[in-house]
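Asks: no sequence on this one, just coordinates:
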């Protein structure tokens, strides 16, 4: 049965991780893997998460199944976090949220749901976009098309080209948007641009699908969903895939949520039943621990404040690193776009040969595309990395 299988090429990010681990140099720097790192170079467990886990261990009485939709308390808390506590869509019964195994699970189950709605669904994704978008969505049988997003010359949003491409989309096509902290570019839409995208979506009869993986790590919890909320208030239907990996630091707990915004409560009921049937046929029900942590934090005013303070400090640290890196690279050219962008990632705009020289000569690891995880820097490594980059330029 297995003898005819051929090995597949390794994922570029996983390959880079392996190369970094095998590098014996003590001064090597990892700017490739997309996880937040503190000033000491560690991916920490947030204090609010530790306390929530302590409480769970002291009070949990069962490891019974949670059901295909997951925890109702978690789902309600995530709806409030994304849309706001006093949101008209929630009051009107148009919102449904299910717990998923991470943001990846949310994206894949959204794709399976869309295939049930219309087997020939086409999803438009940005160029560039996160490397796993295509496998997760296309793997469910959806057709994938691209819209231009990043101008390779300026490394800023090529907004007019984006609108021109979306104006060619057919009614019923799906548009995948990054809610904030665009991965891999860090170049986000302004609120004014969100309004114009909304106009195109309404005019063309498109379905918006927002991937929200970094809420709170761009400019703040509320600021990072301003565009999403503006869009949600205008359209009849919408999908949101949310991840708790970055903003709660729950990477390995695989905690996410999938939100459907429907035209009416009756439509929400039908859509939710179809989504739950798809979930049941795939992984049956999600893991409970990470969602229980998030639910515990968001339900307790003290823990929530502690979490928000920690998340705010992480956000400000990333913003500070962005400005410091742009300043340190200034002698080699205009890198101001790094300071203007948001979230963990940016492209440096250098070539594969320069990326290879940084890795081989200086032990600085990044993707061949020159995408760097800004959060992988600290006060000690930033000047070293900046000097090496200036050298290869």
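Replies: Sure, I can see it. These numbers were taken from a predicted model, which means no experiment stands behind them.

Asks: going forward, measure contacts and count neighbours with C-alpha atoms only.
Replies: OK.

Asks: list the contacts of stretch 386-393.
Replies: The list of residues contacting stretch 386-393 from outside it, by Cα atoms under 8 Å, 6 or more residues apart in numbering, reads 325, 328-329, 331-332, 350, 354, 357-358, 362.

Asks: look up how far residue 326 lies from residue 335.
Replies: Residue 335 sits 5 Å away from residue 326, taking Cα to Cα, to the nearest Å as the criterion.

Asks: sorry, that was for residue 156
Replies: For residue 156, the distance to residue 326 equals 15 Å [Cα to Cα].

Asks: cool, and residue 312?
Replies: Applying Cα to Cα to residue 312 and residue 326 gives a distance of 21 Å.

Asks: take the one below as the second:
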């Protein structure tokens, strides 16, 4: 039986990681992998996470299963963080295996509710979005999003394409810090998208993976909160990997906002059922870390302070890189880097130029020219800037 399996295409980012490790050149720079790194190149354990783990270790008396939906305290704390004013009569939620698991469960839930749906997804988007949908056999259409000339949002193209979404379709939106481009909608543009979805009856699925990495914890949730306030049905997949730095704990949540209490109860039951079918009980350690932090004033304050340091570090690197490139190029054509938000920016370089950066300067980024700003520090920014100019980008 197993000999009948066919080889799977390797993940390009994982391949890039291995290629970087094998490169023996001094001064090589990894801008490919999508994890936060401090100026020393380390993905640190946050202070509040360490403190929360200590408390859990001291107090925990069992490793027995939690509920199918996860611990209520975690789900409530995450709902408050994402939505602020929690509409309890509309909200169903389950803990998930990371943000990726939440996306998968959201798509499973949507297909259960409407087997004939089409998913509308930005071009470009996080590659795993497409991979999951292809594996599930879900039909999808891409909507225009990134303007390679301006390195901003092609909003008119986006609206024209989203207008194709019908009642019961799903429109997958990035809540903030768009991956892979770093280009985000303005508040006014979000209002227009909400009006379009309200008119068509399409259901938004918001991928909120970087809350706190862009303009601040609450500011980054504003678009999601607007959508939640404005539309009767909303799906939200949130991740704790980045803003709590607990990548390996696989901590996420799927929230569903329904139009009626009865629909909320149906959603809650279906989501718990999907958890049972796919992995039975969700992982608990990361969720318990998060709920411990979010429900303790001192721990939450320390976590938010460290998260702000992370955010401001990335903003500082953006400003420095844009300034270096402005000086070297004698133009403002790279100023978009300072305007983008989150860990990523898309340079708009050709695959050949990306290859030249790797071959000539030992600078590694994804082939579509997505670079991880957090892979830089103040010393490597000038190196990257010079390499970008030398590559003719």
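Replies: Looks like it came in fine. Everything numeric in this text was worked out from a predicted model, so none of it was measured.

Asks: and the closest residue to residue 67 of structure 2 other than its chain neighbours, which of the three is it?
Replies: Distances taken as Cα to Cα, 6 or more residues apart in numbering put residue 281 closest to residue 67 of structure 2, at 6.7 Å, once the chain neighbours are dropped. Counting by DSSP: H, G, I helix; E, B strand; the rest coil, the backbone at residue 281 of structure 2 sits in coil.

Asks: alignment lookup: residue 281 of structure 2 to structure 1.
Replies: By TM-score structural alignment, residue 281 of structure 2 lines up with residue 285 in structure 1.

Asks: mean shift of the helix or strand containing residue 388 of structure 1 relative to structure 2?
Replies: Taking DSSP states H and E as the criterion, the element that holds residue 388 of structure 1 is helix 381-392. Once superposed with structure 2, the aligned residues differ from helix 381-392 of structure 1 by a mean of 1.2 Å; criterion: mean Cα distance after the TM-score superposition for structure 1.

Asks: which parts of that helix are buried?
Replies: Neighbour-count burial for helix 381-392 of structure 1 flags 381-386, 388-389 (criterion: 16 or more other Cα atoms under 10 Å).

Asks: ditto for stretch 318-326 of structure 1
Replies: So, applying 16+ other Cα under 10 Å, buried residues of stretch 318-326 of structure 1: 318-319, 321-326.

Asks: coming back round to it: what distance separates the helix holding residue 388 of structure 1 from the centre of its chain?
Replies: 28 Å (Cα atoms, centre = their mean, to the nearest Å).

Asks: which ones are touching the residue nearest the centre of structure 1?
Replies: Within structure 1, one residue has its C-alpha closest to the average C-alpha position: by Cα atoms, centre = their mean, that is residue 213, at 2.5 Å. Contacts for residue 213 of structure 1 (Cα under 8 Å, 6+ apart) come out as 103, 179-180, 241-246.

Asks: okay, those in JSON lines with neighbour count and distance to residue 193 of structure 1 next?
Replies: As requested, the contacts of residue 213 of structure 1 are exported to JSON lines (neighbours: other Cα atoms under 10 Å; distance: Cα to Cα, whole Å):
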{"residue": "103", "neighbour count": "24", "distance to residue 193 of structure 1": "25"}
{"residue": "179", "neighbour count": "25", "distance to residue 193 of structure 1": "13"}
{"residue": "180", "neighbour count": "29", "distance to residue 193 of structure 1": "13"}
{"residue": "241", "neighbour count": "28", "distance to residue 193 of structure 1": "21"}
{"residue": "242", "neighbour count": "29", "distance to residue 193 of structure 1": "22"}
{"residue": "243", "neighbour count": "28", "distance to residue 193 of structure 1": "24"}
{"residue": "244", "neighbour count": "24", "distance to residue 193 of structure 1": "26"}
{"residue": "245", "neighbour count": "21", "distance to residue 193 of structure 1": "27"}
{"residue": "246", "neighbour count": "18", "distance to residue 193 of structure 1": "25"}
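
Asks: which one of the residues you listed is nearest residue 209 of structure 1?
Replies: In terms of Cα to Cα, no member of these lies closer to residue 209 of structure 1 than residue 241, at 7.7 Å.

Asks: ok, how many other residues are close to whatever residue of structure 2 lines up with residue 315 of structure 1?
Replies: Here residue 315 of structure 1 is matched to residue 311 in structure 2, going by TM-score structural alignment. Other residues within reach of residue 311 of structure 2, judged by other Cα atoms under 10 Å, total 22.

Asks: look up how far residue 321 of structure 2 lies from residue 311 of structure 2.
Replies: In this structure, residue 311 of structure 2 and residue 321 of structure 2 are separated by 16 Å, where distance is defined by Cα to Cα.

Asks: can you find the partner of the residue nearest to the centre of structure 1 in structure 2?
Replies: With TM-score structural alignment as the criterion, the equivalent of residue 213 of structure 1 in structure 2 is residue 209.

Asks: equivalent analysis for residue 159 of structure 1, please.
Replies: Counting by TM-score structural alignment, residue 159 of structure 1 corresponds to residue 155 in structure 2.

Asks: how far away is that match from residue 173 of structure 2?
Replies: The span separating residue 155 of structure 2 from residue 173 of structure 2 equals 13 Å under the rule Cα to Cα.

Asks: what about the helices in structure 2?
Replies: Counting by DSSP state H, residue ranges of the helices within structure 2 are 12-22, 47-59, 72-83, 98-113, 127-136, 155-162, 187-200, 222-230, 261-278, 285-294, 297-329, 336-339, 351-361, 380-390.

Asks: average gap between the third one and structure 1?
Replies: Superposed on structure 1, helix 72-83 of structure 2 shows a mean distance of 0.4 Å to its aligned residues (mean Cα distance after the TM-score superposition for structure 1).

Asks: could you do the fourth one as well?
Replies: For helix 98-113 of structure 2, the mean distance to aligned residues of structure 1 following superposition is 0.6 Å (mean Cα distance after the TM-score superposition for structure 1).
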